[in-house]
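Undergrad: quick check, what structure comes out for this input:
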Amino acid sequence: MLLIGRDLSPFVRRTAIVMATVNVPFERQVLAAIEDGAQLAPHTPLGRVPVLILEDGETLIDSAAIIDHILEVGDPTQALLPATGYDRRRVLYLCAIATGAMEKGVASSYERFRRPRELIHGPWLDRLFDQARGGLAALEAALGERDWLHGDAMTLADIYAVVLYDFMQIIDLPRLAETAHVALPALSARLNALPAFQDHRFIPASA
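TA: Sure, this is the predicted structure:
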């Protein structure tokens, strides 16, 4: 399998981490959605990352769809998503919060760093900040003093939450410090010590 995209994208990074966690072997092609749009075009009509090319040549797009497939074919002993019932709904709920906050973080980053300063719409940027911060605060509250966001082992929700938290540090999201985070930094430190996380770290574009 070939995973296309770079780990500066939280959507690419979470996909790579899930694949590594459930022991699905893959190769990488590091492309950025904007800078490498021409190279991406043959693989996805949307010009977005990640893209996963399967061994038979089939192409999957969107991190949620890719991860759904990876959980189907990956190591069944690594149960990152409960099969049924409340446990499954709860993990997916927490994943949805993290995903929404990621989207707002990415949007705020584009607004701040790619739009000419004189064209930035302050109220819209404030709204993006508030939504991203709200997602972080909700995950912080859900984690509390527990080891994991739900249950007694790592799930997709923990992976998503850590990828989100790390991404917010990388883009230096304003107002992040206004919400006191204790649980999320601790979870981030624990999970980033794991090989699956270490092997797929955020690398700033300037690095």
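
Undergrad: all contacts plus neighbour counts: C-alpha atoms, from now on.
TA: Will do.

Undergrad: residue 115 versus residue 122, what's the distance?
TA: Distance, residue 122 to residue 115, using C-alpha to C-alpha, to the nearest Å: 12 Å.

Undergrad: can you pull the buried residues of the helix of greatest length in the chain?
TA: Secondary structure of the chain per DSSP state H: the longest helix is helix 85-113. With burial defined by 16 or more other C-alpha atoms under 10 Å, the residues of helix 85-113 counted as buried are 90-92, 94-95, 97-106, 108-109, 111-112.

Undergrad: to compare against the first, here's the next sequence to fold:
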Amino acid sequence: MMKLIGMLDSPYVRRTAISLQAMGISFEHQPLSVFNDFAAFQSINAVVKAPTFVFESGELLMDSSIILQYAESAVPASRRLMPATGEEFRLALQIIGFALAACEKAVQIVYEKNLRPAEKQHQPWIDRVSLQLKAACENLEQKLVASEFELHPSVLNQPFITSAVVWQFIQHMLPDVISVVDFPRLATMSTYAETLPEFLAFPPLGPGVVAPNS
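TA: Predicted structure coming up:
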């Protein structure tokens, strides 16, 4: 069976796991940490990048977007999470782009605060990245409003999954940086998402340090 390697406290791993489940792709999740299980992870993928997707042949794919691009090609059109073409496809890419930008900046802040000693943290850099994170969240919220994006979709789609996973991560790790009251649509989307079977099957795991991969 194919395997997905990585911890669910990484929003990149979690978005991949939920998406694969939603597309009906069978896989085994192997929760290895790029920190605590470095040697075991390295034995699977020398690059030690999460998420890593392992085919039955032993071949690897890395990066959540690349893994999901493959997955989209491997299932019938009825099970895909991305629109094929046109305005809906462009909107999906815009939403995902803002969500992943927010994710990247959030992870950078978490790394700076959790891994770097306090006396070595560079506050001007943290302030700049925090501004970028806020801008990404603001643009994402505005895009959801302008497009009248469905916050309770009857069928899961990739913009919904990625946005909800990223928002849950931000609120779990950085509630003091991004206030939930300023982003009602993201909050509504995330609250609903966390009740769904696909999300419940892959819950985020505690306040651990995540891998800065995409």
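
Undergrad: the longest helix of the first structure maps to which residues in the second structure?
TA: Using TM-score structural alignment, helix 85-113 of the first structure corresponds to residues 86-114 of the second structure.

Undergrad: mean distance between that stretch and the first structure after superposition?
TA: Averaged over the aligned pairs, stretch 86-114 of the second structure sits 1.1 Å from the first structure after superposition, using mean C-alpha distance after the TM-score superposition for the first structure.

Undergrad: please enumerate the helices of the second structure.
TA: Using DSSP H, helices in the second structure cover 11-22, 38-44, 64-74, 86-115, 123-146, 158-173, 184-193, 197-200.

Undergrad: which of those is buried the deepest?
TA: Highest mean neighbour count of the helices of the second structure: helix 11-22, a mean of 25 (counted as mean count of other C-alpha atoms under 10 Å).

Undergrad: tell me the angle that helix makes with helix 86-115.
TA: 140 degrees (axes from the mean of the first three to the mean of the last three C-alpha atoms, to 10 degrees).

Undergrad: who's in contact with helix 11-22 of the second structure?
TA: Under the contact criterion C-alpha atoms under 8 Å, 6 or more residues apart in numbering, helix 11-22 of the second structure has outside partners 4-8, 26, 29, 50-51, 63-64, 67-68, 71, 79, 81, 103, 156, 158, 161-162, 165-166, 169, 198-199, 201-204, 213-214.

Undergrad: sorry, back to before: which one of the helices of the second structure lies nearest to residue 56 of the second structure?
TA: helix 38-44 (12.5 Å; C-alpha to C-alpha).

Undergrad: contacts for the closest one next, please.
TA: Helix 38-44 of the second structure is contacted by residues 5, 32-34, 48 when judged by C-alpha under 8 Å, 6+ apart.

Undergrad: I figured residue 108 of the first structure hits residue 130, correct?
TA: No: counting by C-alpha atoms under 8 Å, residue 108 of the first structure does not reach residue 130; the two are 10.4 Å apart.

Undergrad: what distance do you get for the most far-flung residue of the first structure relative to its centre to residue 69 of the first structure?
TA: Using C-alpha atoms, centre = their mean, the residue of the first structure lying farthest from its centre is residue 118. It sits 30.2 Å away. To residue 69 of the first structure, residue 118 of the first structure is 43 Å away according to C-alpha to C-alpha.

Undergrad: for residue 145 of the first structure, same thing?
TA: Distance, residue 145 of the first structure to residue 69 of the first structure, using C-alpha to C-alpha: 32 Å.
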